[in-house]
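>>> for reference, the sequence and a predicted model appear below.
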Amino acid sequence: MIAVHRVNVWVHDQQAACAFWTEKVEFELRADATFPELGGFRWLTVGPPGGGGPELVLMAIPEPPVVTREQSDLIRTVTSQGLGGAIFLATDDVRRDHALLTARGVEFTEEPEARPYGLDAGFRDPSGNQVRLTQSRHDGGTA
């Protein structure tokens, strides 16, 4: 069986991203390793508590010589504007988790709203990545 294990998320600052995901969203730190032999490359992953579910790889935006300056700037711009795709988080209660995350300082760009597929709210991480908090109809959501 093939399953999603990790998803790469470009971040501007790995330390700020790690703090956001572990302190505000309350994901757990899964891996944090720095490799001097790879120029100080840092492998940093977080995921839902309890070790289940896919991990987010909080990947620093690459710099030259790995990519060109133009490519690095493009990744940074696209990420900042929330155009690099979205992270979809599932919950069984959007309103509860919206309140919890708001109390922890997460700024929502969209309040919980009924959609054809359930309840949905949106926020961004410190790098600008879009995050959707979704409660599917089959999980108790109403539309």
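Perfect, I can see it now.
>>> use CA for all of it now, contacts and neighbours both
Will do.
>>> for the spatially most central residue of the chain, which three-state class applies?
Centroid-nearest residue in the chain: Ile87, 5.5 Å away (criterion: CA atoms, centre = their mean). With DSSP: H, G, I helix; E, B strand; the rest coil as the basis, Ile87 sits in strand.
>>> ok, structure two:
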Amino acid sequence: MISSLRITQIYVLDQQEALDFYVGTLGLEVSDDQDLGFMRWLTVAVPGNPDRKILLERPGPPSMDERTAEQVRDLLTKGAAGGHLFFVCDDARAEYDRLVARGVDITDEPTVRPYGTDFGLRDPFGNHIRITQLADVPATA
């Protein structure tokens, strides 16, 4: 039986730029940064939650050949092949204001929804991100 999810993956075109964004702008922490020879294994995590990591992977070997990698890079830059990340915060409006001040590409302003207040943004590579302040919603039967 599966008991948890440890690592999820998104494609990035430049791992140093990804570090600057995910660590320097969003405030995540580096979990792993290892040169494996055939690839750089680079993961980040939400502070205080090191057991759930995001692998920031460049399209290419060993997971795909160069022709496929070029197609993925092209789709990624168009916002058509990016991943989706969903984060939770305590104050969506304050987080939105902080990220706007840092020049982040905001796609949706904070909106109150039945599950909470959330907004959308994109990383420098086209990956979609949602940040949500969860509402106190009673459990359904």
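Received the coordinates, thanks. Quick caveat: nothing in here was measured; it's all calculated off a predicted structure.
>>> any idea what the TM-score comes out to?
With the length set by TM-score structural alignment, normalised by the length of the second structure, the two chains reach a TM-score of 0.84; 135 aligned residues with a CA RMSD of 2.1 Å.
>>> quick revisit: show me what the residue nearest to the centre of the first structure aligns to in the second structure.
Superposed on the second structure with TM-score structural alignment, Ile87 of the first structure falls opposite Leu85.
>>> quick one: that match from Gln133 of the second structure, how far?
Per CA to CA, to the nearest Å, Leu85 of the second structure is found 14 Å from Gln133 of the second structure.
>>> from what I see, Ile131 of the second structure and Val88 are in contact.
Yes. At 5.5 Å, Ile131 of the second structure counts as touching Val88 under the criterion of CA atoms under 8 Å.
>>> neighbour count winner among these two?
Ile131 (21 against 15; other CA atoms under 10 Å).
>>> so how many other residues sit close to the closest residue to the more buried one other than its chain neighbours?
Nearest non-adjacent residue to Ile131 of the second structure, counting by CA to CA, 6 or more residues apart in numbering: Phe87, 4.7 Å away. By other CA under 10 Å, 11 other residues sit near Phe87 of the second structure.
>>> got a list of what Phe87 of the second structure touches?
Contacts for Phe87 of the second structure were tallied using CA atoms under 8 Å, 6 or more residues apart in numbering; they are Ile129, Arg130, Ile131, Thr132.
>>> out of these, which comes closest to Tyr11 of the second structure?
When these are ranked by distance to Tyr11 of the second structure (CA to CA), Ile129 comes first, at 13.2 Å.
>>> the first structure: which residue goes with the closest one?
Under TM-score structural alignment, Ile129 of the second structure pairs with Val131 in the first structure.
>>> distance of Asp139 of the first structure from Gly52 of the first structure?
19 Å.
>>> show me the strands in the second structure, by range?
For the second structure, the strands defined by DSSP state E occupy 7-11, 29-35, 40-45, 53-57, 84-88, 105-113, 116-122, 128-134.
>>> who wins for proximity to Arg73 of the second structure among the ones you listed?
When the strands of the second structure are compared for distance to Arg73 of the second structure using CA to CA, the nearest one is strand 7-11, at 8.4 Å.
>>> neighbouring contacts of the closest one?
The contact list for strand 7-11 of the second structure (CA under 8 Å, 6+ apart) reads 52-59, 76, 82-84, 127.
>>> thanks a lot, catch you later.
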